[in-house]
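> Got a predicted model here, sequence first, then my questions.
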Amino acid sequence: MTAAQADLQAEFLELPGDVRIDRPEVSDGAALWRLAKDSEALDLNSSYSYLLWCRDFAGTSAVARTGDGRPVGFVTAYLRPDRPRTLLVWQVAVDAAHRGHGLAARMLDALMARVRSEHGVTGMETTITPGNTASERLFTSFATRHGARLERDVLFEARQFPDGPHDPEVLYRIGLPAATTAATA
C-alpha cells in the first residue's frame, strides 16, 4: 500500500462520530437484510443470503457500524472467480439517518484499500440500472478520486430477466491505475 493509499484509508476509516467501518459478521446478516429492505431501491435477496454473505464473503465486504455495534451501512462484494483481481460490488446500502454524509463512498474506499492490500485487486465492477443516480454518482466519483478509468456497457438486457419487467443492468468497469496497483500487488 502506498502512503497516499494509507492516508486515504485512514481518512475513511476514522469517521466522524461513533461510526466505524469493518468486516461484517454473521450476526450482522439480519441487519443488512433490513437495511437492504428499507432502502426501497435494492433488489431484496432472501434473509438467508445476507447471513451467508456475512459468513462467506466477509473478507471482501464492509459494514459501517455505530459505537454500540449497530450496522448503519454495508457494501457486499466478492472477487470474480474468473478474474480474481476484480472486485464485483453487489450491493451498497446506508441507513436513511446516515445518508448524505459520504458514508457509502467511505465504505467503498475503505473496502477497496483492504482488498487491494490483501488480494492485489486491480479493478472493480458493479452493475447499475439506468436512472439510479445515487449509484451512478457513487461509482463515477470513486473512479475520479482514484484516477481510474471507467467503462460502461450493458451487461444484461431487460429481456434477459425471466421474472417480469426489469431495467437493463449496466456494467461499470473501473480499472485502477497501474502505478498505484503495482505498489499493492
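It's in.

> CA atoms for contacts and neighbours, from now on please.
OK.

> What is the burial count for residue 36?
24 (other C-alpha atoms under 10 Å).

> A helix includes it, no?
Yes: Residue 36 sits within a helix when classified using DSSP: H, G, I helix; E, B strand; the rest coil.

> which residues are contacting the helix or strand where residue 92 lies?
In this assignment (DSSP states H and E), residue 92 forms part of strand 83-94. With C-alpha atoms under 8 Å, 6 or more residues apart in numbering as the test, strand 83-94 has contacts from 35-36, 39, 42, 60, 72-80, 103-104, 119-127.

> now do stretch 8-21
With contacts defined as C-alpha under 8 Å, 6+ apart, stretch 8-21 is touched by 62, 63, 64, 65, 66, 67, 106, 107, 109, 110, 113.

> Pick out the most distant pair among these.
Within these, 67 and 113 form the most distant pair, 22.2 Å apart (C-alpha to C-alpha).

> which of those two has more neighbours?
Between residue 67 and residue 113, counted using other C-alpha under 10 Å, residue 113 has the larger neighbour count: 21 against 11.

> Just the buried residues of the contacts of strand 83-94.
Among the contacts of strand 83-94, those classed as buried by 16 or more other C-alpha atoms under 10 Å are 35-36, 39, 60, 72-79, 103-104, 119-127.

> thinking again about what came up before, sort out which of the contacts of strand 83-94 are in helices and list them.
Here DSSP state H is the test, and the contacts of strand 83-94 give 35, 36, 39, 103, 104, 119 as lying in helices.

> A further structure is provided below for comparison with the first:
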Amino acid sequence: MTSETSRAEAIELRQPKDTDGYRLHRLIAECPPLDPNSIYCNLLQCTHFAETGVAAELDGELVGFISAYIPPIKPETVFVWQVAVHEKARGTGLGKRMLRFVAQRQACRNVRFMDTTITEDNAASWGLFMSFARELAAETQKETFFDGDVHFGGHHDSEILLRIGPFDVNAH
C-alpha cells in the first residue's frame, strides 16, 4: 500500500456541521485561486446547504470541502458552488470522491445533472469535473454563465457553466 493510498483511506467524508464554518473559511484561504467568502457565508454553507455538501477530514483537520445546492428551479440538478482540496490531500483522488459523495446524498436522490462554473484557466477544476463526467459516461455541455465584463465589471474572468448529465451516479 502506497502512502498516497493510505492517506486517501484515512480521509473521512461526512456531512458538514455548523462548527465547520470558520474552518472552511481558513481552508478556502489556503486554496487559491478559490474566491473567499465571508465567514457568515461559510457558516450558511455548512448549515443551510449541509445536506448537499461534504466535509473531508484528515487527522481532525479539514482538508477538503464541497459546497453545493439544488436550485429551486432545477430540482434534477445539483450545483457545485466550490470545491476545496488542501495541498495535504492533493493527489489522493479526494475531489472525485467528494463529488461522488455529494451526488449519492439522500438530498440528491432525484438529481440527474451536475452544474458548476469554472474559469477557463482553472485546469485543475476542468480536469476534475471532466474526469468525473467520463467516470459516469455522461455528456457535458459548456456555455458562458457569468461574463467577465458584463457581470464582473472586468474584475474577474468569465465563469463557464459546465453541465454534466444526465447520469445515474449509482449505476457506476
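Sure, I can see it. This structure is a prediction, so every number in the text was calculated from the model and none was measured.

> For the ones in helices among the contacts of strand 83-94 of structure 1, work out which two are farthest apart.
Using C-alpha to C-alpha, those reach their maximum pairwise distance at 39 and 119, which is 30.1 Å.

> Give me the mean deviation of the top helix by length along structure 2 from structure 1.
Longest helix in structure 2 by number of residues (criterion: DSSP H): helix 123-135. On superposition with structure 1, the mean distance recorded for helix 123-135 of structure 2 (mean C-alpha distance after the TM-score superposition for structure 1) is 0.3 Å.

> Structure 1: matching residues for that helix?
Per the alignment by TM-score structural alignment, helix 123-135 of structure 2 matches residues 133-145 in structure 1.

> what's the distance between the matching stretch and the middle of its chain?
With C-alpha atoms, centre = their mean, to the nearest Å as the basis, stretch 133-145 of structure 1 stands 11 Å off its chain's centre.

> ok, residues contacting it?
Applying C-alpha under 8 Å, 6+ apart, the external contacts of stretch 133-145 of structure 1 come out as 104, 105, 108, 109, 128, 149, 150, 172, 174, 176.

> and if we set it to 7 Å?
With C-alpha atoms under 7 Å, 6 or more residues apart in numbering as the test, stretch 133-145 of structure 1 has contacts from 105, 128, 149, 150, 174.

> would JSON lines of these with distance to residue 50 of structure 1 and neighbour count be doable?
JSON lines is the format used below for the contacts of stretch 133-145 of structure 1 (distance: C-alpha to C-alpha, whole Å; neighbours: other C-alpha atoms under 10 Å):
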{"residue": "105", "distance to residue 50 of structure 1": "21", "neighbour count": "18"}
{"residue": "128", "distance to residue 50 of structure 1": "20", "neighbour count": "22"}
{"residue": "149", "distance to residue 50 of structure 1": "31", "neighbour count": "14"}
{"residue": "150", "distance to residue 50 of structure 1": "29", "neighbour count": "18"}
{"residue": "174", "distance to residue 50 of structure 1": "25", "neighbour count": "25"}
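
> Save those as CSV, and put in distance to residue 27 of structure 1 too.
What follows is these, written out as CSV (distance: C-alpha to C-alpha, whole Å):
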residue, distance to residue 27 of structure 1
105, 24
128, 28
149, 37
150, 35
174, 31
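
> any idea which of those residues is closest to residue 48 of structure 1?
Using C-alpha to C-alpha, residue 128 comes nearest to residue 48 of structure 1 of these, at 23.5 Å.

> List the contacts of the closest one.
Neighbour list for residue 128 of structure 1: 135, 169, 170, 171 [criterion: C-alpha under 7 Å, 6+ apart].

> let's see it at 6 Å
Each residue near residue 128 of structure 1 by C-alpha atoms under 6 Å, 6 or more residues apart in numbering is listed here: 169, 170.

> try residue 105 of structure 1
Here residue 105 of structure 1 is in contact with no residues (criterion: C-alpha under 6 Å, 6+ apart).

> For residue 38 of structure 1, which non-adjacent residue is closest in space?
residue 95 (7.8 Å; C-alpha to C-alpha, 6 or more residues apart in numbering).

> Give the equivalent position in structure 2 for that neighbour.
Under TM-score structural alignment, residue 95 of structure 1 pairs with residue 86 in structure 2.

> residues near that match, how many?
Neighbours of residue 86 of structure 2 (other C-alpha under 10 Å): 18.

> what's the spacing between the residue nearest the centre of structure 1 and residue 90 of structure 1?
For structure 1, residue 75 is the residue whose C-alpha lies nearest the centre (C-alpha atoms, centre = their mean; 3.8 Å). Residue 75 of structure 1 is 7 Å from residue 90 of structure 1, where distance means C-alpha to C-alpha, to the nearest Å.

> Tell me which residue of structure 1 lines up with residue 44 of structure 2.
In structure 1, residue 44 of structure 2 lands on residue 52 (TM-score structural alignment).

> what does residue 33 of structure 2 give?
So residue 33 of structure 2 corresponds to residue 41, using TM-score structural alignment.
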